[in-house]
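Undergrad: Sharing a model prediction with you, sequence too.
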Amino acid sequence: MLEIKPIINTLMRSKAGALLLILQIAITLAIVSNALSIVSNRLDKLTEDTGYDEQGIIAFTVLTYNRNIDRAKQFKEDMLKLKEIDGVIEAMTVSSIPLSSSGGSWTISNHPDELQGKRADSGYIQANHRMVSAFGLTVSEGRDFEAQDETDGSDGQFPSVAIVSRAVANKLFGEGKGLNEFVYSGDNMMKIVGIVETMKSQWPDSKMGDNVVLIPIERSSMYQRVIVKTQPSKRAQIIKMIEPTLLENERQRVIIGVKGLDTAKQQTYQRDTLMIRMLVALIVFLAIITALGIFGLTHFNISKRTKQIGTRRALGARKSAIFRYFLVENTVVTLFGVAVGSVAAMFMGGQLMALYSIPALDGSIVLYTALVIVVMSLLSVYQPAKRAANISPSIATRSI
């Protein structure tokens, strides 16, 4: 028999300690479950597929301060020189580097008058017609760019075709639609000739993180971004060769931030990584404090009830009964704390979702956290309960 009624009566006679522990467990459950939810959400973002060949792409910027050179011609020579490096598959100038938190964005619409049609805020990337393969992307519907699709913009001509991410197509034309439809931005009209299922923008953690438009136009500027597609096994070696190779062609410029696309992504998510580390530290801290609280309260109760325990032992109570008593008492207190904490966790989750647009708290996370706290409480009370069970009846009765 678990002696629930005597346990409840004992707790009611000593409310303060039990109430403090219930409150501590409730607060721990509420905070930890919401922290775990945020950590899980951030980890999903850090590990989700971006669509790009992150391990094979090198990205960097070239700042040219020689105004007397033909930049377009110079960059064509540069790209040819880079392609001569062993392990380089493709090299090209681009208007933006994906996942880098920097680049161009615009609002596109499915109607010439954007006020009358559906609109989508989107990042865009301009490069030559080989950009899809250079980024390691796959066109899931429609076709890739062809050489005749590309323009250089020198005569003001804008491309008439585009490839978009699935998110853009769905937002403008509905689920599963968009291929061969037209999109508009200002005076520019482009036909969607291809759709990429997964493609992250320059700002992967923003509301337009999945919205990207690829445009086959190649331009050059004083502050020019470049990507190099490589064999992943040779990328580290190639990174070291890029700056000397380009400076050999033209010295009046600076090569900035030569790094892998995966590194650019990590830098973009630095705040998320820091947040995860801080929340994990908070979770561990609260778990330790709660475990110590359970241990301390049980130890205090045993010290206070030494005579009572000794009397029970003298009357024939087994060690297992004493041990079980304190396990059950601790479990009752923990379950009260878990019940209160579960309600508090869901309320806190709702407030965080309303104030900070954090995804809704999953009830399964609250359940798992509650189970861990129950197990942790049992482990915390094990040693004090074992000590209580070993109290000798003779030692206890001497204190009478």
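TA: Perfect, thanks for sending it.
Undergrad: okay, CA-based contacts and neighbour counts for the rest of this
TA: Will do.
Undergrad: buried set for the helix or strand where Ile195 lies?
TA: Using DSSP states H and E, Ile195 sits within strand 188-196. Neighbour counts over strand 188-196 (16 or more other C-alpha atoms under 10 Å) mark Met189, Met190, Lys191, Ile192, Val193, Gly194, Ile195, Val196 as buried.
Undergrad: cool, and stretch 260-278?
TA: Buried residues in stretch 260-278, counted by 16+ other C-alpha under 10 Å: 260-266, 268-269, 272-273, 275-276.
Undergrad: How about stretch 206-219?
TA: Residues of stretch 206-219 classed as buried by neighbour count (16+ other C-alpha under 10 Å): Met208, Gly209, Asp210, Asn211, Val212, Val213, Leu214, Ile215, Pro216, Ile217, Glu218, Arg219.
Undergrad: just stretch 53-72 next, same as before
TA: By neighbour count on 16+ other C-alpha under 10 Å, the buried set for stretch 53-72 is Asp53, Glu54, Gln55, Gly56, Ile57, Ile58, Ala59, Phe60, Thr61, Val62, Thr64, Arg71.
Undergrad: Repeat that for stretch 306-318.
TA: Quick answer for stretch 306-318 (16+ other C-alpha under 10 Å): Thr306, Lys307, Ile309, Gly310, Thr311, Arg312, Arg313.
Undergrad: quick one: the first one and Ile395 touch, right?
TA: Spelled out, it's Thr306. No: applying C-alpha atoms under 8 Å, one finds Thr306 not in contact with Ile395, separated by 9.1 Å.
Undergrad: Alongside the first one, take a look at this:
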Amino acid sequence: MQIQPIVAALRRHRLATLLIAMEIALACAVLCNAFFLVAQRMKMIHTHSGIDERSLATLSVTGFEPSQAADVNARMLAGLQAIPGVQSATLINQVPFGPQAGAAGVTHDPGGNKNRIGVVDFVLGGPGTFKALGLKLVEGRLPQADEYQPAISFVPSDAQVLVTRALAQHAWPGESPLGKDFWCDKFHFRVVGVVDHLARAQPHQYDMAQAEWTVFTPTAPGGSLSGTYLLRARPQDVQRVLRDAKAAVAKIAPDLVLNQEDSKTLGDLRTNYFQTDRIMVGLLLGVVVLMLGVTALGIVGLTSFWVGQRRRTIGVRRALGATRGDILRYFQTENLLIVSVGITLGMLLAYLLNAVLMKFYELPRLPLYYLPVGALALWLLGQLAVLGPALRAAAVPPVVATRSV
């Protein structure tokens, strides 16, 4: 089929052709960026916490002075471990998707002004916390009993720590992190092990690449490590165990205040933390469906209008020997040309829209592979949308077409 007659026909309908092409361009720009945003949100929603979420819950109490921390911890741990179904009760300062309790910048050198590594989350854990979390050690060793040191300010002053694989690859690319030192101002840390995954408490506050920049710091109970307790139970028991633990606080330590907001299962913490992301994904998908629907209706409406206008022309072509397949291919090719022009403009518009989002919302650059995916989706949509009117045009008998005008 020759393209020139189709182009000549489109030139006689410049305004309608331009409007459909611009509608497709807008759809392409929105489609590519919306899918990119959905992919980013879904990746965030499925952040690997690195812990056994189904078996864990946290319980938090307040209303005591730092000098009372040792007594509070002793009473709470003894009382929580006595609850039926509790496999372990240990101390922790923060968990993934809960309140952030320990984030600070670290460097390769002491003093905090040179060779910055970045901002990391310090997860302080008492004896038994590593095992209770269900973390996976991939290199090195676990902290020894005598390496659980009391926290000075917010961390121990000289600690043997475990880092996540993501942080190790960032801080010491291509090297083993074992035995490496780093500092947070005057606080010194030495890496003795690497864990596979351990998410930050609030990964939304950082780039996706930094979502697991976490340091597990063995810490003796007391001081900064008090008031927040990690409960482990069988997955089918964890909700009941947490409910019983909340009720038991009034008996274990009636002088303390239960923090209901932060006392949840890890599953509930994840659900609550990513609720906004799930709503955003739904809205973006709704926008995509609406945009594609409007674009398809525009193509159907314009093609139906052109079929009505060209009934005599179609009849003449049929009388001269054009088959139904020829008529069908004519409209499909015409649509392909219009959609291709719109996609070309839409790709440029997609990058302009992404540049705006990068500037005002700190989003990453739109990967190139989203453009052909969006183009393929719109080409397919265009061919499906034009199919109905094109089939009706191909089905018009030659005699009826020539007598219609």
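TA: Thanks, I have it. Small disclaimer: the values here were computed from a predicted structure and weren't measured.
Undergrad: Superposing both, give me the TM-score.
TA: Once superposed, the chains reach a TM-score of 0.90 (TM-score structural alignment, normalised by the length of structure 1), with 398 aligned residues with a C-alpha RMSD of 2.7 Å.
Undergrad: ok, back up a step: check the buried residues of strand 188-196 of structure 1 and tell me the two furthest apart.
TA: Greatest spacing in the buried residues of strand 188-196 of structure 1, by C-alpha to C-alpha: Met189 and Val196 (19.5 Å).
Undergrad: any idea how far Val212 of structure 1 is from Val226 of structure 1?
TA: 18 Å (C-alpha to C-alpha, to the nearest Å).
Undergrad: Repeat that for Thr138 of structure 1.
TA: Using C-alpha to C-alpha, we find Thr138 of structure 1 at a distance of 20 Å from Val226 of structure 1.
Undergrad: Check Tyr368 of structure 1 too.
TA: Taking C-alpha to C-alpha, one finds Tyr368 of structure 1 at 47 Å from Val226 of structure 1.
Undergrad: Mind checking which of the two has more residues around it?
TA: Ranked by neighbour count (other C-alpha atoms under 10 Å), Tyr368 of structure 1 and Val226 place Val226 first, with 20 against 12.
Undergrad: Excluding chain neighbours, what is closest to Arg71 of structure 1?
TA: Closest residue to Arg71 of structure 1 apart from its sequence neighbours, by C-alpha to C-alpha, 6 or more residues apart in numbering: Ser220 at 6.3 Å.
Undergrad: ok, the one you found touching Gln74?
TA: No: contact criterion C-alpha under 8 Å: Ser220 of structure 1 and Gln74 do not qualify, at 9.4 Å.
Undergrad: Tell me which of the two has more neighbours.
TA: Looking at Ser220 of structure 1 and Gln74 with other C-alpha under 10 Å, you find the greater number of neighbours at Ser220, namely 19 against 13.
Undergrad: Mean deviation, the longest helix belonging to structure 2 versus structure 1?
TA: Longest helix in structure 2 by number of residues, with DSSP state H as the criterion: helix 324-361. Helix 324-361 of structure 2, aligned to structure 1 and superposed, deviates on average by 2.5 Å (mean C-alpha distance after the TM-score superposition for structure 1).
Undergrad: Report the distance from the very next helix or strand once past that helix to the chain centre.
TA: Using DSSP H and E, the helix or strand that follows helix 324-361 of structure 2 in sequence is helix 370-394. Distance of helix 370-394 of structure 2 from its chain centroid, counting by C-alpha atoms, centre = their mean, to the nearest Å, is 31 Å.
Undergrad: How about stretch 244-260 of structure 1?
TA: From the chain centre to the centre of stretch 244-260 of structure 1 is a distance of 33 Å (C-alpha atoms, centre = their mean).
Undergrad: same question, stretch 223-239 of structure 2
TA: Centre-to-centre, stretch 223-239 of structure 2 and its host chain are 26 Å apart (C-alpha atoms, centre = their mean).
Undergrad: buried stuff in it?
TA: Buried residues in stretch 223-239 of structure 2, counted by 16+ other C-alpha under 10 Å: 223-233, 237-239.
Undergrad: same deal with stretch 378-393 of structure 2?
TA: Buried residues in stretch 378-393 of structure 2, counted by 16+ other C-alpha under 10 Å: Leu378, Trp379, Leu381, Gly382, Gln383, Ala385, Val386, Leu387, Pro389, Ala390, Leu391, Ala393.
Undergrad: pretty sure the third one contacts Ala296?
TA: Yes: checked against C-alpha under 8 Å, the pair Leu381 of structure 2 and Ala296 is within contact range at 6.7 Å.
Undergrad: And the strands in the stretch 201-350 of structure 2?
TA: Using DSSP state E, counting those that start in this stretch, the strands of the stretch 201-350 of structure 2 run over 214-218, 228-232, 257-258.
Undergrad: Quick check: which of those is nearest to Thr129 of structure 2?
TA: Nearest to Thr129 of structure 2 among these is strand 228-232; the distance by C-alpha to C-alpha comes to 7.6 Å.
Undergrad: Where in structure 1 does that closest one fall?
TA: Aligned using TM-score structural alignment, strand 228-232 of structure 2 spans residues 225-229 in structure 1.
Undergrad: before we move on, what about stretch 126-140 of structure 2?
TA: Aligned by TM-score structural alignment, stretch 126-140 of structure 2 falls on residues 128-142 of structure 1.
Undergrad: quick revisit: what would the buried residues of stretch 206-219 of structure 1 look like in TSV with distance to Ile7 of structure 1?
TA: Formatted as TSV, those follow (distance: C-alpha to C-alpha, whole Å):
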residue	distance to Ile7 of structure 1
Met208	57
Gly209	55
Asp210	56
Asn211	60
Val212	63
Val213	67
Leu214	69
Ile215	73
Pro216	76
Ile217	77
Glu218	78
Arg219	79
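Undergrad: Of the residues you listed, which is the nearest to Leu99 of structure 1?
TA: Distance to Leu99 of structure 1, by C-alpha to C-alpha, is smallest for Gly209 among the buried residues of stretch 206-219 of structure 1, at 8.9 Å.
Undergrad: Map that closest one onto structure 2.
TA: Using TM-score structural alignment, Gly209 of structure 1 pairs with Ala211 in structure 2.
Undergrad: For that match, give me its contacts.
TA: Shown in contact with Ala211 of structure 2 (C-alpha atoms under 8 Å, 6 or more residues apart in numbering): Thr47, Ala199, Arg200, Pro203, His204.
Undergrad: Having no further points to raise, I will conclude here.
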